[in-house]
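Visitor: Can you look at this prediction? I've put the sequence above it.
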Amino acid sequence: MNSITRRGALIAGALLPAAPALAQGEWPAKPVRIVVPFPPGGLVDLLARSVSQSLTTKFGHPFVVENRGGAGGNIGADVVAKAPPDGYTIMAGSLGPLAVNQYIYPSMPYDTNTAFAPIVLLATTPKVLCCANARPWQSVAALIAEAKARPGQLTAGSAGSGSSLHFALELFKEATGTNIQHVPYRGAAPAVTDLVAGNIDFVIDNVPNILAQIRGRSVRPLATPSTQRLAQLPDVPTMAEAGMPNFVFGTAFGMAAPAGTSPDICRRIAEAVTEALRDPTIGGRLTEIGAVLGGGTPDDFARAIAREKETLEPVIRRAGIRAD
């Protein structure tokens, strides 16, 4: 090859894309870990596992769910916060570790406001106010009247101090001007068990946690703090219909990555999750147990996190809520 031809070949080669660089930039090139910062069997675990197979199929590499529970989600969230921002470790969790735990824990292992890149809203779970069958109230108005007539004597259970059920109760107390005794349990299940037994007066629980007891008529649903009646509970009025137009509250779950993760990776995951949630098999199963399906963009989820902080921080401060 003469010098002119050789020089031309070198110039042409320089203008071509560098194949090794492209290969290094491809994502995913190996399995992706989805950390669920709660024990197996809960709703967020179900959500993560429901979309993981679709993500595996979509991207051609396994998306593996790993449960790392403890400290209200902070332990698992810290694993994600400190992981390399390369798209191979993401979190599926509630908005506790992403938004409000910073207000109820005396110290945090990461900076909530800077540690994560929001990806996508997975779902929200509407709540329902249920009273014990042993109580006479047939409406929210009757319950409120009783609470005002006997301040500090009615009891409401929650999944623990700083749980979303506790937040719902405090919002209800503020909205109604009532003094109701909070009874924290270690999880929603024992609270529901005591409600069925008549040991407490009512709970404001996530629909999936208590739907079986409602359908079995072992508790009495009075109203849902949702914008419209729920498909799973069509005969139960909303709080607005019950005379409380401004009481709307649910629990949100979503996915996030370590801060600094490529926006393109976050966007691709968000699009794939949205597509999975629209699948009739996946979406239908989640809807049946009481979830309101999410989806959307990383910016949409960022706004949901901001709303959670704005709504709950003043309530937590006024009520003096601290984690168990």
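Guide: The structure has been received and is ready for your questions. Since we're looking at a predicted model, the values are computed, not measured.

Visitor: switch to C-alpha atoms for all contacts and neighbour counts from now on
Guide: Noted.

Visitor: can you map out the strands along the stretch 201-324 of the chain?
Guide: When secondary structure is read from DSSP state E, counting those that start in this stretch, the stretch 201-324 of the chain shows strands at 202-206, 219-223, 250-258, 292-293.

Visitor: Any idea which of the ones you listed gets closest to Gly96?
Guide: Evaluated over those, closeness to Gly96 peaks at strand 250-258, with 9.1 Å, by C-alpha to C-alpha.

Visitor: for the closest one, the distance to its chain's centre please.
Guide: What separates the centre of strand 250-258 from the centre of its chain is 5 Å, taken as C-alpha atoms, centre = their mean, to the nearest Å.

Visitor: Ok, stretch 225-244 next?
Guide: Centroid separation for stretch 225-244 versus its chain: 21 Å, with C-alpha atoms, centre = their mean.

Visitor: can you tell me which helix in this protein is longest?
Guide: In the chain, ranked by residue count with DSSP state H as the criterion, the top helix is helix 298-319.

Visitor: Not counting its own residues, what contacts it?
Guide: 95, 98-100, 103-104, 118-121, 167, 170-171, 254, 266-267, 270 (C-alpha atoms under 8 Å, 6 or more residues apart in numbering).

Visitor: Give me whichever of the strands of the stretch 201-324 of the chain is most buried.
Guide: A comparison of those by mean neighbour count, using mean count of other C-alpha atoms under 10 Å, puts strand 202-206 on top with a mean of 28.

Visitor: Count the neighbours of Ala159 for me.
Guide: Ala159 is surrounded by 21 other residues when neighbours are defined as other C-alpha atoms under 10 Å.

Visitor: Val203 versus that one, what's the distance?
Guide: 10 Å (C-alpha to C-alpha, to the nearest Å).

Visitor: One more: Lys309?
Guide: Taking C-alpha to C-alpha as the criterion, Lys309 is separated from Val203 by 23 Å.

Visitor: show me what contacts the residue positioned nearest the centre of the chain?
Guide: Computing the C-alpha centroid of the chain and ranking residues by C-alpha atoms, centre = their mean puts Phe253 first, at 1.9 Å. Counting by C-alpha under 8 Å, 6+ apart, Phe253 makes contact with Val44, Ala92, Gly93, Ser94, Leu95, Leu121, Leu122, Ala123, Thr124.

Visitor: Excluding residues flanking it in the chain, which one is nearest it?
Guide: Once its chain neighbours are removed from consideration, Phe253 has its nearest residue in Ser94; the separation is 4.2 Å (C-alpha to C-alpha, 6 or more residues apart in numbering).

Visitor: re earlier: report the angle between the longest helix of the chain and strand 250-258.
Guide: Angle between the axes of helix 298-319 and strand 250-258 is 120 degrees (criterion: axes from the mean of the first three to the mean of the last three C-alpha atoms, to 10 degrees).

Visitor: So Leu129, which state does it fall into?
Guide: Using DSSP: H, G, I helix; E, B strand; the rest coil, the structure places Leu129 in strand.

Visitor: what sits against it?
Guide: Taking C-alpha under 8 Å, 6+ apart as the criterion, Leu129 is in contact with Phe202, Val203, Ile204, Asp205, Pro221, Leu222, Ala223, Thr224, Pro225.

Visitor: ok, second structure coming up, stack it against the first:
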Amino acid sequence: MTHTLKLAFAVLLIALGPQAARAEPVADFPSRPIRFIAPIPAGGSTDVLTRDIARRLQERWGQPTLVENKPGGAGSMGAAMVARAPADGYTLLLVNVGHAINGHVYSKLAYDPVKDFTPVVHATTIAMGLFVNPSVPAKSLAEFMALARAKPGGFSFATSGNGGAGHLGGESFKAATGIDMVHVPYRGSAPAIADVVAGQVQVSFADVPLAAPHVKSGALRPLALAAPRRSPTLPDVPTFAESGVANQELSVWVGFLAPAGTPREIVDKLNREIVAIIREPAMTARLIGLGFEVVASSPDAFAQTIQTDYERFGVIVRSARIKAE
């Protein structure tokens, strides 16, 4: 290659950006370690899911696959790291439904939740529901609504924090029914549900895996699930729709994103591998045991889910004037 051609090629690489210099045939991917950024503390159910997938990818591909926990800012700190990462498929972000909420409840983010990422796979969904302390004299959602209407502001509902999925679920329920309840934000789901079990707060919007052990022990009473169908974990609990309150679906989806601009061939390869792992019988059984519903979607289907929820949550946040702490 002549000096002139070398110079022209270098100029072309600069014009195309760093992604061009990193391009590799999809057949060679991955040729080095992959990182999963989990913007949550270690040890929770979604962290376990990510580590299980990373372990199986490492076994299938023979490349180190690492999980790095980067909690903070309701997931926004880890998301910012991945948004700035090279768009080559070697850095992935674990996300849940809070990713579609953060853009509305935080006045400033270092990234755009939709434009700065490429969806890879919607892995699983976790159902959420309305749970009460057994001291509340309501055995159904209709009975609870009657009690709440008779005493406006007389009930408080605990959630994982301002702007979380539980908070949006409670505000959506209030708007749909005209019920007045007081929001009590906690720093995490575990302390919120613990205070409802202890009777310090009467009500909680919480996810099924967290609440189910307390339901089975009799420490919590489930009234309705914010899901399109009943949960295998709590099959006797009706949905909001079955209980006469429509449009209250607020399941917590869990999935993985790559930086925007990641080549579609790489995204599709990641999707195929992760979907195959999730659908392994042993993995499926493990996820169901943790309270997950297996989804294993295409990248395009996940993109539509994120966009739909981003727009829907924006309406709820603006209506209830929710701001993150």
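Guide: Structure received. These numbers come from a predicted model, not from an experiment.

Visitor: Spell out which two among the contacts of Phe253 of structure 1 are the most distant pair, please.
Guide: Largest pairwise distance in the contacts of Phe253 of structure 1, by C-alpha to C-alpha, is 12.9 Å, between Ala92 and Thr124.

Visitor: With neighbour numbers in mind, choose between those two.
Guide: Of the pair Ala92 of structure 1 and Thr124, Ala92 is the one with more neighbours under other C-alpha under 10 Å, namely 30 against 19.

Visitor: Pretty sure the more buried one sits in a strand.
Guide: Yes - residue assignment for Ala92 of structure 1, taken from three-state DSSP, places it within a strand.

Visitor: What is the aligned counterpart of it in structure 2?
Guide: Ala92 of structure 1 maps onto Leu94 in structure 2 when the alignment is built from TM-score structural alignment.

Visitor: can you redo the contacts of Phe253 of structure 1 as CSV with distance to Arg317 of structure 1?
Guide: Output for the contacts of Phe253 of structure 1, formatted as CSV (distance: C-alpha to C-alpha, whole Å):
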residue, distance to Arg317 of structure 1
Val44, 27
Ala92, 27
Gly93, 23
Ser94, 20
Leu95, 17
Leu121, 26
Leu122, 28
Ala123, 27
Thr124, 24
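
Visitor: Across to structure 2, which of the residues you listed hold up?
Guide: Using both residues aligned by TM-score structural alignment, their matches' C-alpha atoms under 8 Å, structure 2 keeps these contacts from the contacts of Phe253 of structure 1: Val44, Ala92, Gly93, Ser94, Leu95, Leu121, Leu122, Ala123, Thr124.

Visitor: can you pull the contacts of the residue nearest to His166 of structure 1 when sequence neighbours are not counted?
Guide: The shortest distance from His166 of structure 1 to any residue that is not its chain neighbour, by C-alpha to C-alpha, 6+ apart, is 5.4 Å, and that residue is Ser158. For Ser158 of structure 1, the set of contacting residues under the criterion of C-alpha under 8 Å, 6+ apart consists of Leu165, His166, His182, Val183, Pro184, Tyr185, Gly187, Ala188, Ala191, Val203, Ile204, Asp205.

Visitor: again, 10 Å this time
Guide: Each residue near Ser158 of structure 1 by C-alpha atoms under 10 Å, 6 or more residues apart in numbering is listed here: 164-169, 182-192, 202-205.

Visitor: just checking, Gln63 of structure 2 touches Asp28?
Guide: No - with the criterion set as C-alpha atoms under 10 Å, Gln63 of structure 2 and Asp28 do not qualify as a contacting pair; they are 11.6 Å apart.

Visitor: more crowded one of these two?
Guide: Gln63 (15 against 8).

Visitor: what about Arg33 of structure 1, which helix or strand?
Guide: With the criterion set as DSSP states H and E, the secondary-structure element containing Arg33 of structure 1 is strand 32-36.

Visitor: which residues of structure 2 does that strand align to?
Guide: When structure 2 is aligned by TM-score structural alignment, the counterpart of strand 32-36 of structure 1 is residues 34-38.

Visitor: Show me what that stretch is in contact with.
Guide: 46-47, 50-51, 53-54, 57-58, 63-71, 75, 78-79, 81-82, 89-95, 256-258.

Visitor: Just the ones in helices from those residues, please.
Guide: Checking the contacts of stretch 34-38 of structure 2 against DSSP H, those in helices are Thr46, Asp47, Thr50, Arg51, Ile53, Ala54, Leu57, Gln58, Gly78, Ala79, Met81, Val82.

Visitor: And the buried ones among the residues you listed, selectable in ChimeraX?
Guide: Only the buried members of those enter the following ChimeraX selection, criterion being 16 or more other C-alpha atoms under 10 Å:
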select :46,47,50,51,53,54,57,78,79,81,82
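
Visitor: For Lys216 of structure 2, state which of the ones in helices among the contacts of stretch 34-38 of structure 2 is nearest.
Guide: Ranked by distance to Lys216 of structure 2 (C-alpha to C-alpha), these are led by Thr46 at 21.9 Å.

Visitor: Please name the nearest non-neighbouring residue to the closest one.
Guide: In space, not counting the residues next to it along the chain, Thr46 of structure 2 is nearest to Val254; the distance is 7.5 Å by C-alpha to C-alpha, 6+ apart.

Visitor: What of Pro228 of structure 2?
Guide: Looking at Pro228 of structure 2 with C-alpha to C-alpha, 6+ apart, the closest residue is Glu249, at 6.2 Å.

Visitor: burial count for the one you found?
Guide: Counted with other C-alpha under 10 Å, Glu249 of structure 2 comes out at 19.

Visitor: contacting residues for it?
Guide: 127-129, 169, 172, 225-229, 239-241.

Visitor: Out of these, which is nearest to Glu143 of structure 2?
Guide: Looking at the contacts of Glu249 of structure 2 and their distance to Glu143 of structure 2, the nearest is Phe240, at 13.2 Å (C-alpha to C-alpha).

Visitor: and the closest one, how many neighbours does it have?
Guide: Other residues within reach of Phe240 of structure 2 by the criterion other C-alpha under 10 Å amount to 24.

Visitor: Nearest spatial neighbour of it, chain-adjacent residues omitted?
Guide: Ala224 (5.3 Å).

Visitor: relative to helix 74-81, how tilted is the strand holding Arg33 of structure 1?
Guide: Orientation check (the same axes, to 10 degrees): strand 32-36 of structure 1 against helix 74-81 gives 150 degrees.
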